[in-house]
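Participant: got a structure for you, letters missing:
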């Protein structure tokens, strides 16, 4: 019989945002402690973990301090100095997913090249080191330009339907992708353990907010055929196995009108498309990630109830200390589960929380989620 000392492990989390916060909550349940590295004092994750190193994700001394305090280190963001992590790994410190995987995924171009080299279906693309109207025209419209580095939540992405849209291009090293007119955008959250075992969550559908490219509503499970769901899971597992990653990975996909599945992007961390699992699945993505990186058996991923999830975004035109209205009416709706992230300031379209709605009928869950979206507004006392 296994005998573990308590705490089970001290886990370092690089990044103190909402993903780290939900991970720290799961860590407490599992008998682990956490140390958070984040530049913002009182970050959302540190409010739960209780121990924060205040420092930048690119500060070698702070990254070393974290690694030396912890048994294993993970992250809730991707914009990290991987050279320092690789050096610390060579010295014997444990990181999951590995810094090598993070370095590959950080750069959207090397990520796409790795997918293509592994024979994983993805939209046609070219490198665009120096954007120019001629190069864009030669590739052909409609297209999607993605910054190689630093893009997330719709930032670092520009969708261009025609040459007139070139004025909205990103003046940075990037790649161009063929625009895919998707019937649906899907995601599969995959967990991979230290022993290589993979467990997937049921396929979900992502509905994005036009203009901001921020996830607005998620439906779980996705309304797709069993054959499409099986193919999506097989493709997601192949993608994570190609990366040789350990932990949770969010694999985003396009389902084309003709029924083809194309991998869009991979996130080497817990993911917005798995937030509903906290209430809707036997093992949530945050606990599963910790099980994987600590080396515990992976939990089952069965879904207990259909669910719709919406992000609570900062209202446009508002900044400052958050205020929330519509809360009483929203919480009176049966099946509503509220998560606020403890962020000290709101700004337009900033993720301030999320709501998961459970209902035996997915259409009813969707209607309730839309009602919650209309009711709740997070604005700022100091606006604008």
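Facilitator: Nice, I can see it. Please read all numbers here as calculations on a predicted model, not as lab measurements. Numbers count the residues shown, from 1 in each chain.
Participant: make it CA atoms for all contacts and neighbour counts henceforth
Facilitator: Noted.
Participant: in the protein, which spans are helices?
Facilitator: 18-29, 44-49, 60-69, 82-90, 99-106, 108-117, 133-139, 226-243, 277-280, 285-294, 327-331, 362-375 (DSSP state H).
Participant: Looking at those helices, which is nearest to residue 212?
Facilitator: For those, proximity to residue 212 was assessed by C-alpha to C-alpha; helix 362-375 is nearest, at 16.3 Å.
Participant: List the buried residues of that closest one.
Facilitator: Using 16 or more other C-alpha atoms under 10 Å as the test for burial, helix 362-375 gives 362, 364, 365, 366, 368, 369, 370, 372, 373.
Participant: List the contacts of stretch 229-236.
Facilitator: When contacts are defined by C-alpha atoms under 8 Å, 6 or more residues apart in numbering, stretch 229-236 is touched by residues 120, 188, 190, 200, 202, 203, 251, 261.
Participant: With adjacent residues omitted, what lies nearest to the residue most central in space within the chain?
Facilitator: The chain has residue 271 as the residue nearest its centroid, 2.7 Å off, counting by C-alpha atoms, centre = their mean. In space, and not counting its chain neighbours, residue 271 is closest to residue 250: 5.5 Å by C-alpha to C-alpha, 6 or more residues apart in numbering.
Participant: do the same with residue 344
Facilitator: Looking at residue 344 with C-alpha to C-alpha, 6+ apart, the closest residue is residue 321, at 6.1 Å.
Participant: need the contact list for that neighbour.
Facilitator: Residue 321 touches 344, 345, 346, 380, 381, 382, counting by C-alpha under 8 Å, 6+ apart.
Participant: Produce a ChimeraX select command limited to the buried residues of those residues.
Facilitator: Entered in ChimeraX, the line below selects the buried ones among those, by 16+ other C-alpha under 10 Å:
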select :345,346,380
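Participant: Make CSV from the contacts of residue 321 and add distance to residue 297 to it.
Facilitator: Formatted as CSV, these follow (distance: C-alpha to C-alpha, whole Å):
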residue, distance to residue 297
344, 36
345, 38
346, 38
380, 43
381, 46
382, 48
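Participant: So which residues of the stretch 251-384 of the chain form strands?
Facilitator: 261-267, 307-313, 322-325, 336-340, 351-358, 377-380 (DSSP state E, counting those that start in this stretch).
Participant: which of these is buried the deepest?
Facilitator: Sort the strands of the stretch 251-384 of the chain by mean neighbour count, taking mean count of other C-alpha atoms under 10 Å, and strand 307-313 sits at the top with a mean of 26.
Participant: helices or strands up against it?
Facilitator: If you count contacts as 3 or more C-alpha pairs under 8 Å, 6 or more residues apart in numbering; DSSP states H and E, strand 307-313 packs onto strand 214-220, strand 351-358, helix 362-375, strand 377-380.
Participant: Put this next to the previous one:
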């Protein structure tokens, strides 16, 4: 099939920043795109060929949208899988597959998948409702501390909480959930695996992630990870095993813990371009968004090595700021060596909302990390009314 400057249509469910960055690549190759998102002000609106407003969990909306395109992909997991399955049965190519998405959408199912496929992961317990955790604690079947995770609809630190006392359970939603043993770890790592429609597979270098202590969001992604080569190899092999088990098409971001004993445990996965791969836009021979396109269209996979060391800094809304966004001191970071800001196009900021990211490239990864700290301390995402 001819994808370039042709009648071919690529559909993208979700019009946020990941879709917007994917559209950089479709425009480069002149691939016709259709996007659907619930918000009329979605970042993707300015860059796609056709834009539709619709609830991604609405069966009819997703089905009707999917019938307009030749290949359908998504930039967010919270989409109606029943509609995707019907589209697939009717001949629309959906990547990653609805079967893959159905497992990944639910963290309890995802954890059971790891157990069934002998993939190392933290011990866990599954609950139909959060209030059942009190009974489990009283019966000593689980112990403090542990991590509570909502089975569905968690993202960007939402739906996850470390529980150390009974009071930490207060105000949690009474939903299907899991509890995980709190893993003592040295590092949080990630590997992005790309698999195309022909079954060809490549991996990106292992990255190291540093998280905000209260928001549970990634603050820094460091590539390459500053870890022993033996651990690097372990992480790559585990990521490949996860990819092989899912038999996905497209990108699969595998998030992992490096334990105190240098074991690798899988935390969770995302079947799409991912925050842990944004460094690749400036630092890699083939960025993750182009690679996703290559994968789902069955094209040759690109070279995944880094040209230079790369660090990503997330730009999130400052606490206490809600309203029309201002990127304060952005000129200051643009003067710094190897610094590139990416602004997502969200007009309204709120505390911890992802509003953009900054990449820092440098041949010396330690120097890049120093510059990243300067960036984080300089630029502030604030509301105009609070200035």
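Facilitator: All right, it came through fine. Computed from a prediction, not measured in an experiment: that's the story for all the values here.
Participant: Ok, which of the helices of structure 1 comes nearest residue 310 of structure 1?
Facilitator: Short answer: helix 362-375, nearest of the helices of structure 1 by C-alpha to C-alpha, at 6.6 Å.
Participant: which part of structure 2 lines up with that closest one?
Facilitator: Aligned using TM-score structural alignment, helix 362-375 of structure 1 spans residues 365-378 in structure 2.
Participant: what does the matching stretch rub up against?
Facilitator: 220, 222-224, 309-313, 329-330, 332-333, 336-337, 360-362.
Participant: Just the closest of the contacts of stretch 229-236 of structure 1 to residue 288 of structure 1, please.
Facilitator: The closest of the contacts of stretch 229-236 of structure 1 to residue 288 of structure 1 turns out to be residue 190 (C-alpha to C-alpha; 9.6 Å).
Participant: which residue packs closest to the equivalent of that closest one over in structure 2, ignoring adjacent ones?
Facilitator: By TM-score structural alignment, residue 190 of structure 1 lines up with residue 193 in structure 2. In this structure, residue 193 of structure 2 finds its nearest non-sequential neighbour in residue 203, 4.4 Å apart by C-alpha to C-alpha, 6+ apart.
Participant: gap between the corresponding residue of structure 1 for the one you found and residue 303 of structure 1?
Facilitator: Residue pairing (TM-score structural alignment): residue 203 of structure 2 is matched to residue 200 of structure 1. Noted for residue 200 of structure 1: a distance of 11 Å to residue 303 of structure 1, by C-alpha to C-alpha, to the nearest Å.
Participant: Compare the helices and strands packed on strand 307-313 of structure 1 and give me the one nearest residue 36 of structure 1.
Facilitator: strand 351-358 (19.2 Å).
Participant: Just name whatever secondary elements that closest one is in contact with.
Facilitator: helix 277-280, strand 307-313, strand 336-340, helix 362-375.
Participant: Make a markdown table from the ones you listed and add distance to residue 350 of structure 1 to it.
Facilitator: Rendered in a markdown table, the data for those read as follows (distance: least, C-alpha to C-alpha, whole Å):
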| stretch | distance to residue 350 of structure 1 |
| --- | --- |
| helix 277-280 | 21 |
| strand 307-313 | 5 |
| strand 336-340 | 12 |
| helix 362-375 | 15 |
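Participant: among these, which is nearest residue 213 of structure 1?
Facilitator: That would be strand 307-313 among those, by C-alpha to C-alpha, at 12.4 Å.
Participant: Which stretch of structure 2 lines up against the closest one?
Facilitator: With TM-score structural alignment applied, strand 307-313 of structure 1 matches the range 310-316 in structure 2.
Participant: superposed on structure 1, where does the matching stretch end up, distance-wise?
Facilitator: Stretch 310-316 of structure 2 differs from its equivalent in structure 1 by a mean of 0.6 Å after superposition (mean C-alpha distance after the TM-score superposition for structure 1).
Participant: Run the chain-centre distance for that stretch.
Facilitator: In terms of C-alpha atoms, centre = their mean, to the nearest Å, the centre of stretch 310-316 of structure 2 is found 14 Å from the chain centre.
Participant: what's in contact with that stretch?
Facilitator: Here stretch 310-316 of structure 2 makes contact (C-alpha under 8 Å, 6+ apart) with 218-224, 278-280, 282-283, 351-362, 365, 368-369, 372, 375-376, 380-381.
Participant: for stretch 165-176 of structure 1, same thing?
Facilitator: 108-109, 125-131, 133, 136, 139, 143-149, 156-158, 160.
Participant: Kindly recompute the last result at 7 Å.
Facilitator: 109, 125-131, 133, 143-148, 158, 160 (C-alpha atoms under 7 Å, 6 or more residues apart in numbering).
Participant: and those residues, which of them are in strands?
Facilitator: Here DSSP state E is the test, and these give 125, 126, 127, 128, 143, 144, 145, 146, 147, 158, 160 as lying in strands.
Participant: of these, buried ones?
Facilitator: Buried among these by 16+ other C-alpha under 10 Å: 125, 127, 128, 143, 144, 145, 146, 147, 158, 160.
Participant: Distance to residue 72 of structure 1 for these - can I get that in TSV?
Facilitator: Listed next are those as TSV, based on distance: C-alpha to C-alpha, whole Å:
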residue	distance to residue 72 of structure 1
125	36
127	35
128	37
143	41
144	37
145	36
146	32
147	31
158	37
160	42
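Participant: which of those residues sit farthest apart?
Facilitator: 127 and 160 (16.4 Å).
Participant: Residue 160 of structure 2 corresponds to which position in structure 1?
Facilitator: That one, residue 160 of structure 2, aligns with residue 157 by TM-score structural alignment.
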